[in-house]
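Undergrad: Coordinates only, no sequence provided:
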């Protein structure tokens, strides 16, 4: 296999102390701990595109976020309770956190030292944390959240709106509203409790836990019990038309910005959420989460849709001309490709976007439009093969080569191995890698095992080749 694909497959789970999903063991006794060589955790997980994203030395298991936001003052107060396990002997560790002031930090109930270094919160507990020990960090914070501005990706994270706020974005956004280990390699479960002025909704991921009014404020609760990458966590506050229901025993929760009229194309598109999810389930395997839904925001700054876990968020512009359900298919496909099965490094993002773009072709064909083969042929003729799909470079993360050339590579695999093996590959991939982190090499390994074919040359040509590859078949 080409060296560039091998490089793109490097796993960062072990870099800088890494993150693991193994169960924590009991911490050693005090005499043993005294002999340990406690060291600071790294201020990144070793991702070549984003060296300071995430942090080494620990693996977060759960976030409990309790926040209160007042749009009239743009003030947010919060408490983040983070349960984690040490992956090395730690003298101190970092969390990613932008903006707001920290008022208190406790580790296992004891006061800890903290200092800010740019977008890092450095925490020094009163004593070292032994490898494999589980520990709890409680952080109190407050202030006016600020967005992140990037020359490559624009403005994202916490955005103040006329009636609330939108905390959303990729590749980072979570650190603008809570302290976090902000890299997809460290997935965790979440409980979110958001209090906002009465009359506003506070929307987030997972299963809705209801809302309750008290003293002019409303508290909304959400629970995501399936491990989630931090960039998929979102918070949207404002006036929304909410629709609730149930599908296959799971809650369905959709919310449409109140600025969009009832019965709008956005409403029509959201009404097809479960229908599209059911179709994709026939292609990719069982739906991987405990809730369905979607949120549509009408804000000119949100000129994209994002696959926020269990409940994608869509910019209203997608539905200005009609119920554009291809974008719904794209974001729902990410529930399998990107959310349930997540990248280990950002340079493997085609594993998210190539398959989600391919899902658009599948849904278009299902709806009676162009066949997948016709969509493939059109895109093949319009592709600039000089731009690689695998390892596209930081600035190319969200480029056409990742999305559309990625979809071409997916269909080339289908043409090479045939429909039976192709869909077996997809369902095997989503089942075996569920809730995990993956690389390009991992996918090729599964595809070769299931199909019984050597596929190195195919993927070299379609992912990184510099000229139009020969179409299989």
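TA: Happy to help now that I have it. Just so it is clear, the structure is predicted and the values come from calculations on it, not from any experiment.
Undergrad: Could you use CA atoms for every contact and neighbour count after this?
TA: Fine.
Undergrad: Please enumerate the helices of the stretch 301-450 of the chain.
TA: Ranges of helices in the stretch 301-450 of the chain, per DSSP state H, counting those that start in this stretch, are 325-333, 350-366, 372-381, 400, 406-417, 419-432, 440-451.
Undergrad: list the contacts for the nearest residue to residue 342 once chain neighbours are set aside?
TA: Computed as C-alpha to C-alpha, 6 or more residues apart in numbering, the closest residue to residue 342 that is not its neighbour in sequence is residue 437, at 4.7 Å. Neighbouring residues of residue 437 by C-alpha atoms under 8 Å, 6 or more residues apart in numbering: 184-185, 341-344.
Undergrad: where's residue 437 relative to residue 339, distance?
TA: With the distance defined as C-alpha to C-alpha, to the nearest Å, residue 437 ends up 10 Å from residue 339.
Undergrad: Residue 448 touches residue 458, doesn't it?
TA: No. Contact criterion C-alpha atoms under 8 Å: residue 448 and residue 458 do not qualify, at 11.1 Å.
Undergrad: the more surrounded of these two?
TA: Between residue 448 and residue 458, residue 458 has the larger neighbour count (other C-alpha atoms under 10 Å), namely 20 against 15.
Undergrad: so which strand or helix has the more buried one?
TA: In this structure, residue 458 sits in helix 456-463 according to DSSP states H and E.
Undergrad: same for that helix, what does it pack against?
TA: The contact analysis (3 or more C-alpha pairs under 8 Å, 6 or more residues apart in numbering; DSSP states H and E) places helix 456-463 against helix 406-417.
Undergrad: what does the helix holding residue 458 contact?
TA: 1-2, 5, 388-390, 405-406, 408-409, 412-413, 444, 469.
Undergrad: Also stretch 98-117?
TA: Residues from elsewhere that reach stretch 98-117 (C-alpha under 8 Å, 6+ apart): 118-126, 135-146, 175-177.
Undergrad: Narrow the residues you listed to those that are buried.
TA: 119-125, 135-146, 175-177 (16 or more other C-alpha atoms under 10 Å).
Undergrad: quick one: which of those sit in strands?
TA: 120-124, 135-143 (DSSP state E).
Undergrad: Presented hereafter is structure B, for comparison with structure A:
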């Protein structure tokens, strides 16, 4: 059937319009200087998905200088003419994209990279950055008013980077929503041990230096990466349940604490594997370093890092994070109670498991110890704000929320919910809304009032 002239012109106009829309949508654009997290708007980067970091590092403890070459494999999520990376403090000498030198500009902590050719949406590419300098720890109100990030010690460095310090030592898309796998190679003076994530691939001495290669084959948020260096006594083996374990303890702290880090790590890893679901990583362990200025511990993926072990409950807290925070990571930093509330509740579960106090009694003790006019009750747990994202209410009221939920839906549904959560979002990211939906699905109950009361409302709830 032949078309009339007017019909042919109409069809041509429609086709032309469609072509222009397609052309416009595929036109190359700049990525984005951040993923849009309201707490850290310029962290992370838009336009690509990080897949794998290959970090080749050399650290000189006597001068504090770090030299590195970071190669990131990524996939373009839009048609890119340029894209950003996060890097604080350190000097960049060269950037290559797919082996060809690329132009770059710098605006503070944001590095804008312009490759020679556009990167089509869906294309895999590599970007290699050669850089160096003396990393400095960050400070300020966010992490308990403490220093954090790349922290020099008497014999090396203690590296604990939550929430925004990974980019003080390697260029990255520095947000937990952009996970990747890692190979981390570290050159140090002979006699020092470099400890990182995942499993040890190789370690050897050559020409007065020690070369160590670690591989994290499971997706990891940038803030969970470490390259802690120093003198350590190392013990390896397997937990009774069969999980490989690597524990490194600074010999200075050998007799400073009565806690058996190796034994507690093994026992807690196996117990949480029964309660929360299978252990999500290739190895469990610990890094215990003499770094009193830090004053905190961090759930470094596969090997929590302790500035000094203060108690058994600190260990069980950080190991619970391997499920809640490391495997299942926050979608945005305002969801931090999904990490800290769960790990604090794990401490209550551990006491219950040990027969020393029930989680119900831990809940009542925390509730009763804070009067209604305490500032503790003025934090909105579901959105605690950036500078108070680690406020005690995020930990304790977050844990109270879970106990209130347990008592509402019953033990059967509650202990079905926890492994369902870690299984559904394994190696991914999730939000408070995701947890509420799953809790309602597993329990078969409508729970808006409970979560509104405990997470989204300030003031001391009535019991």
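TA: On my side now, so go ahead. Being a predicted model, the structure only gives us computed values, none of them experimental.
Undergrad: where along the stretch 101-250 of the first structure do the helices fall?
TA: Going by DSSP H, counting those that start in this stretch, the stretch 101-250 of the first structure shows no helices.
Undergrad: Residues contacting stretch 335-352 of the second structure, please?
TA: Contacts to stretch 335-352 of the second structure, defined as C-alpha under 8 Å, 6+ apart, come from residues 313, 316-318, 320-321, 324-325, 329-330, 357-359, 362, 381-383, 389, 394-400, 402-403, 431-432.
Undergrad: do that again at 7 Å, thanks
TA: If you take C-alpha atoms under 7 Å, 6 or more residues apart in numbering as the criterion, stretch 335-352 of the second structure is touched by 313, 316-318, 320-321, 324-325, 330, 357-359, 362, 381-383, 394-396, 398-399, 431-432.
Undergrad: In the first structure, what stretch matches that stretch?
TA: The aligned range for stretch 335-352 of the second structure in the first structure is 348-365, by TM-score structural alignment.
Undergrad: mind checking how far residue 216 of the second structure is from residue 427 of the second structure?
TA: Residue 216 of the second structure sits 12 Å away from residue 427 of the second structure, going by C-alpha to C-alpha.
Undergrad: Okay, and the alignment partner in the second structure of residue 295 of the first structure sits in which element?
TA: Counting by TM-score structural alignment, residue 295 of the first structure lines up with residue 287 in the second structure. Secondary structure assigned from DSSP H and E places residue 287 of the second structure in strand 284-288.
Undergrad: that older thread, can you select the buried ones among the contacts of stretch 335-352 of the second structure for me in ChimeraX?
TA: A single ChimeraX command is used to select the members of the contacts of stretch 335-352 of the second structure judged buried by 16+ other C-alpha under 10 Å:
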select :313,316,317,318,320,321,324,325,330,358,359,362,381,382,383,394,395,396,398,399,431,432
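Undergrad: host element of residue 14 of the second structure?
TA: Using DSSP H and E, residue 14 of the second structure falls within helix 5-25.
Undergrad: got a list of contacts for the helix or strand just after that helix?
TA: Scanning forward in sequence from helix 5-25 of the second structure by DSSP H and E, the next helix or strand is strand 29-30. The contact list for strand 29-30 of the second structure (C-alpha under 7 Å, 6+ apart) reads 79-83.
Undergrad: Apply 10 Å and report the result again.
TA: 46-47, 78-84, 112-114, 118-119 (C-alpha atoms under 10 Å, 6 or more residues apart in numbering).
Undergrad: what about residue 264 of the first structure, neighbour count?
TA: Using other C-alpha under 10 Å, residue 264 of the first structure has 15 other residues around it.
Undergrad: what's the distance between it and residue 271 of the first structure?
TA: Residue 264 of the first structure is 11 Å from residue 271 of the first structure, by C-alpha to C-alpha.
Undergrad: quick one: the strands in the stretch 51-200 of the first structure?
TA: Under the criterion DSSP state E, counting those that start in this stretch, the stretch 51-200 of the first structure contains strands at 58-70, 75-86, 90-96, 101-107, 110-111, 113-117, 120-124, 134-143, 147-150, 154-160, 165-168, 188-197.
Undergrad: what's the closest of the ones you listed to residue 236 of the first structure?
TA: Closest approach to residue 236 of the first structure among the strands of the stretch 51-200 of the first structure (C-alpha to C-alpha): strand 165-168, 4.5 Å.
Undergrad: just to revisit the earlier point, can you pull the buried residues of the strand holding residue 287 of the second structure?
TA: 284-288.
Undergrad: got it, and stretch 268-282 of the first structure?
TA: Under the neighbour-count criterion of 16+ other C-alpha under 10 Å, stretch 268-282 of the first structure has 268-274, 276-278, 280-281 buried.
Undergrad: Tell me which two of those residues sit farthest apart.
TA: The span of these, defined through C-alpha to C-alpha, is set by 268 and 281 at 20.8 Å.
Undergrad: So the nearest residue to residue 279 of the first structure once chain neighbours are set aside versus residue 356 of the first structure, what's the distance?
TA: Distances taken as C-alpha to C-alpha, 6+ apart place residue 363 nearest to residue 279 of the first structure, at 8.0 Å, with adjacent residues excluded. Distance from residue 363 of the first structure to residue 356 of the first structure, counting by C-alpha to C-alpha: 11 Å.
Undergrad: Neighbour count for these two, which is higher?
TA: More neighbours surround residue 356 than the other of residue 363 of the first structure and residue 356, with 29 against 23 (other C-alpha under 10 Å).
Undergrad: now that one, nearest residue through space, not along the chain?
TA: Using C-alpha to C-alpha, 6+ apart, the closest residue to residue 356 of the first structure is residue 330 (4.7 Å).
Undergrad: Aligned to the one you found, what sits in the second structure?
TA: Per TM-score structural alignment, residue 330 of the first structure is aligned with residue 317.
Undergrad: Next: residue 177 of the first structure.
TA: When the second structure is aligned by TM-score structural alignment, residue 177 of the first structure is paired with residue 169.
Undergrad: Roughly how far does that match sit from residue 444 of the second structure?
TA: In this view, residue 169 of the second structure and residue 444 of the second structure are 47 Å apart by C-alpha to C-alpha.
Undergrad: and if you look at residue 225 of the second structure?
TA: Distance of residue 225 of the second structure to residue 444 of the second structure, computed by C-alpha to C-alpha: 38 Å.
Undergrad: between those two, which one's more packed in?
TA: Just comparing residue 225 of the second structure and residue 444: by other C-alpha under 10 Å the higher neighbour count belongs to residue 225, 24 against 11.
Undergrad: Which residue in the first structure aligns with the more buried one?
TA: Counting by TM-score structural alignment, residue 225 of the second structure lines up with residue 233 in the first structure.
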